[in-house]
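S.K.: no sequence for this one, just the structure:
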């Protein structure tokens, strides 16, 4: 019974991610989510109670891996290793959770109206921790004297691109869907650019 429940919830969550990413919160209908999931509409309400709750669940599904991606960051870590691991984690998120990533990006662009104050605090604290860590490397001469804020913004933009602009990337590369080799090439390219840019003067 629990297996069926979890499977149905996962199907609804995946369908909701796609619908919210495609249409936004306001334009998305629970009937469209149910149809995409291949389940009756009452199931959506049975498992999630409301469209608002379902939207928040989609956001929660992406916030957890975003927070987890920063695990490597610590002042005593090797900058090249920490930054490489972080970039790979962010690419994996865009690869494995592209629709939830788009929903999250849209939420942030609209001022995060559906995020709880606790979630905003967590995300801001994570960003500050990462930035402080980078600044400590700069202060000790382990990396170039670059602005840590803008380094983080650049990494976010470069890795998020593979979720937000997947259609354009597919069109340019001539592939219907990027494969594992493409994401590995993306990770290697971004890592090389970042590490070369961070080399001490």
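M.R.: Right, received. Where do you want to start? Being a predicted model, the structure only gives us computed values, none of them experimental. Numbers count the residues shown, from 1 in each chain.
S.K.: From here on, just use CA atoms for contacts and neighbour counts.
M.R.: Noted.
S.K.: Dead centre of this protein: give me the residue that sits there.
M.R.: Taking C-alpha atoms, centre = their mean as the criterion, residue 101 is the residue nearest the geometric centre of the chain, at 4.4 Å.
S.K.: got a list of what that residue touches?
M.R.: By C-alpha atoms under 8 Å, 6 or more residues apart in numbering, residue 101 lies in contact with 62, 93-94, 160, 163-164.
S.K.: Going by residue numbers, what spans are helices in the protein?
M.R.: Under the criterion DSSP state H, the chain contains helices at 2-27, 30-37, 41-48, 51-68, 79-96, 98-109, 117-139, 148-164, 166-173, 180-198.
S.K.: For the first one, name the packing helices and strands.
M.R.: Okay, so that is helix 2-27. helix 30-37, helix 51-68, helix 98-109 (3 or more C-alpha pairs under 8 Å, 6 or more residues apart in numbering; DSSP states H and E).
S.K.: this is the comparison structure:
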């Protein structure tokens, strides 16, 4: 349905929380358009400790999707640095850029004056996160796949169209870039806590694309 349609769960713009506009230092625009669903206990979420690989993956996604001009500049700076490394394929460059940027950024901010939001973002999330099974975002109700298994209605399905560089194999020198449709079921809803400075809520999904399956 288009944005103007009101439903039982979407009553229009009155349901959208306030928006904090971009700050003077070029920080991200945080849209508080979501909140947990359920009673008081359920809205508190469940405290969890993500294992290191999963926490790094979640933090990596947050870094590359900040909507912050300064962080975007640092992303491009690191990409240029990686591309200057000799005897590396474009596949290796892409992998190194993705997996090494977080550590590079953390060291970078130690020797440079940066806004507070960039400093805390570079520090990475707290080891303790929160897990939810229901979440309401911009007029839509989302459930995890396990929660949907006990319901007559289904609210765990999502889809996106992403501009994606695709490598056929590790030997591919020139990746193809184009729009790719992905379809998914939500496996987990996790709230990352960046040391009480700000929070980032992520959907961990089981993605399907052209017969391929991945979890991210």
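M.R.: Yes, it's here. Here the structure is a predicted model, which means the values were calculated and not measured.
S.K.: what's the TM between chain one and chain two?
M.R.: A TM-score of 0.21 describes the superposed chains when it is computed by TM-score structural alignment, normalised by the length of the first structure; 77 aligned residues with a C-alpha RMSD of 6.1 Å.
S.K.: ok, back up a step: reformat the contacts of residue 101 of the first structure as CSV; add neighbour count and distance to residue 12 of the first structure.
M.R.: Shown next, in CSV, are the contacts of residue 101 of the first structure (neighbours: other C-alpha atoms under 10 Å; distance: C-alpha to C-alpha, whole Å):
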residue, neighbour count, distance to residue 12 of the first structure
62, 20, 15
93, 21, 19
94, 23, 20
160, 21, 24
163, 22, 20
164, 20, 21
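S.K.: longest helix anywhere in the second structure?
M.R.: Under DSSP H, the second structure gives helix 90-110 as its longest helix.
S.K.: for the second structure, which strand is longest?
M.R.: Scanning the second structure for the strand with the most residues, using DSSP state E, yields strand 176-194.
S.K.: quick one, the next helix or strand after that one and strand 176-194 angle?
M.R.: With elements assigned by DSSP states H and E, the helix or strand that comes after strand 176-194 of the second structure is strand 198-209. Computed by axes from the mean of the first three to the mean of the last three C-alpha atoms, to 10 degrees, the angle separating strand 198-209 of the second structure from strand 176-194 equals 140 degrees.
S.K.: Pull out the buried positions in strand 198-209 of the second structure.
M.R.: Using 16 or more other C-alpha atoms under 10 Å as the test for burial, strand 198-209 of the second structure gives 200-208.
S.K.: tell me what the following helix or strand past that strand is packed against?
M.R.: Note on strand 198-209 of the second structure: by DSSP H and E, the next helix or strand toward the C-terminus is strand 212-215. Contact analysis of strand 212-215 of the second structure by 3+ C-alpha pairs under 8 Å, 6+ apart lists strand 198-209 as its packing neighbours.
S.K.: hmm, back to that, return the member of the contacts of residue 101 of the first structure nearest to residue 189 of the first structure.
M.R.: Of all the contacts of residue 101 of the first structure, residue 189 of the first structure sits closest to residue 160, with 14.2 Å by C-alpha to C-alpha.
S.K.: No further queries at this time; thank you.
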